[in-house]
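K.L.:
Make a model of this:
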Amino acid sequence: MKSEKEKMLQGLPYKAFGPELLEERQLAKEKVFDFNNTRPTDIETRNKIINSLLGKTNGSFFIEPPFRCDYGYNISIGQNFYANYNLVILDCTKVNIGDNVLMGPNVSISTAGHPIHFEKRNEEWEYAFPITIENNVWLGSNVVINPGVTIGENSVIGSGSVVTKNIPSNVIAVGNPCKVKREITEDDRLYYYKKNKF
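P.N.:
Take a look at the predicted model:
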């Protein structure tokens, strides 16, 4: 018989309040508490905490406190990762983040979901599907990413977007639900904001 953790990691319905998963979430909360309560200048201590919390880090990264996650060990971040204030990652299964990814404030990444029918929700069933954010992606402030989504490399997700489906590479996508607005072109290299040239 599969444990609730095994079911969680395999995309099957599971219940999150058994002793194993509850204990793992509590451990992550302790580390997150320590991270969020360091002095602003104590970057070294924060980095040590993140390295002990996340499943994988690769090279340099900077996460502005406060930060929240469920387990930590399901999160992988690439080189040169930057997250602004109030990043929330509900990592009930894998969250793979590539190199050179930037996130504005108040980004929410949620692998977790609940059944539509209230009776099944009331029985405490949950599910989780992995999220992938490829290299060179920029997520604007207040972006929400739903379970099972992949965002392709080099793409930009506009502020306030709710990403419910996969986004291809090399595009600007915005809205609720998030939709592709246009492709990113070589002309974009000339401008830093709208029609303001470098």
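K.L.:
rest of the way, CA atoms for contacts and neighbours
P.N.:
Fine.
K.L.:
Now residue 32: which helix or strand?
P.N.:
helix 19-36 (DSSP states H and E).
K.L.:
what distance separates that helix from the centre of its chain?
P.N.:
17 Å (Cα atoms, centre = their mean, to the nearest Å).
K.L.:
same thing with stretch 119-138?
P.N.:
Relative to its chain's centre, stretch 119-138 lies at 10 Å (Cα atoms, centre = their mean).
K.L.:
Any buried residues in stretch 103-123, and which?
P.N.:
103-113 (16 or more other Cα atoms under 10 Å).
K.L.:
Sequence B follows; please return its structure for comparison with A:
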Amino acid sequence: MARSERAKMAAGEWYTCLDDELEALRVTAREAVFEHNSLPPKQRGNLGPGLKALLGGVGEGARIEAPFHCAYGFNIVLDDGVFLNAGCIILDTASVRIGKGTLLGPNVQIYCAEHHKEAAGRQAGLEIARPVGIGAHAWIGGSAIILGGVSIGEGAIVGAGAVVTRDVPANETVVGNPARPVKRR
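P.N.:
Purely as a prediction, here's the structure:
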């Protein structure tokens, strides 16, 4: 029996995003995100109820400011005290785990999907999903972009606007495009 596209995505294999089951899951996520983004702040609290139920895990005090967008939601785990500022986008085709007390500035983008290098593959919707892990007490500056397959260590700082294409060790500060360590004096 052939494996489903969802099973291939979860296994980190090439899959097609042009799949009815995956589209249904994205619709569910869009509905939860719409509710979260539309509720008045006093009603929404830290997370809209639909979004909180959708996410793979939400620690105590985790908060997502509106607007927010995610692809599936169930691949996202936020530990205690995580804060995502307004405009964050997480395309969670793979696991995205964000450690305790980590802060994401406005408009931070996390992209787990990597599209096929060949035009025909892209037209067929071929993608491969790569996980992202961010350790505890990290700080991701506004408008930073984190690509799939990247791990950011505990206490690390990613400067505003940085494009993170490689792992960032614990307690290191990176800036630029592509992100590079800041030299210490």
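K.L.:
and the helix holding residue 32 of structure 1, what does it pack onto?
P.N.:
On a contact count with 3 or more Cα pairs under 8 Å, 6 or more residues apart in numbering; DSSP states H and E, helix 19-36 of structure 1 meets helix 4-9, helix 43-53, strand 67-69.
K.L.:
okay, the angle between it and helix 43-53?
P.N.:
Put simply, helix 19-36 of structure 1 runs at 170 degrees to helix 43-53, going by axes from the mean of the first three to the mean of the last three Cα atoms, to 10 degrees.
K.L.:
Buried residues in helix 19-36 of structure 1, which are they?
P.N.:
21, 25, 27-29, 31-32, 35.
K.L.:
Specify which member of the buried residues of stretch 103-123 of structure 1 is nearest to residue 193 of structure 1.
P.N.:
Closest to residue 193 of structure 1 out of these is residue 104 (15.9 Å), distances taken as Cα to Cα.
K.L.:
How much space separates the residue lying closest to that closest one once chain neighbours are set aside from residue 192 of structure 1?
P.N.:
Using Cα to Cα, 6 or more residues apart in numbering and skipping the chain neighbours, the partner closest in space to residue 104 of structure 1 is residue 141 (4.2 Å). Distance from residue 141 of structure 1 to residue 192 of structure 1, counting by Cα to Cα, to the nearest Å: 17 Å.
K.L.:
same deal with residue 122 of structure 1?
P.N.:
The value you get for residue 122 of structure 1 to residue 192 of structure 1, if Cα to Cα is used, is 49 Å.
K.L.:
ok, now residue 167 of structure 1?
P.N.:
Residue 167 of structure 1 sits 23 Å away from residue 192 of structure 1, going by Cα to Cα.
K.L.:
likewise residue 127 of structure 1?
P.N.:
40 Å.
K.L.:
out of these two, which sits in the busier spot?
P.N.:
The neighbour comparison of residue 127 of structure 1 against residue 192 (other Cα atoms under 10 Å) goes to residue 127, with 22 against 10.
K.L.:
Next SSE downstream of the helix or strand where the more buried one lies?
P.N.:
Take DSSP H and E as the rule and residue 127 of structure 1 turns out to sit in strand 125-128. Using DSSP H and E, the helix or strand that follows strand 125-128 of structure 1 in sequence is strand 131-133.
K.L.:
Just checking, which helix or strand succeeds that following strand along the chain?
P.N.:
strand 138-139.
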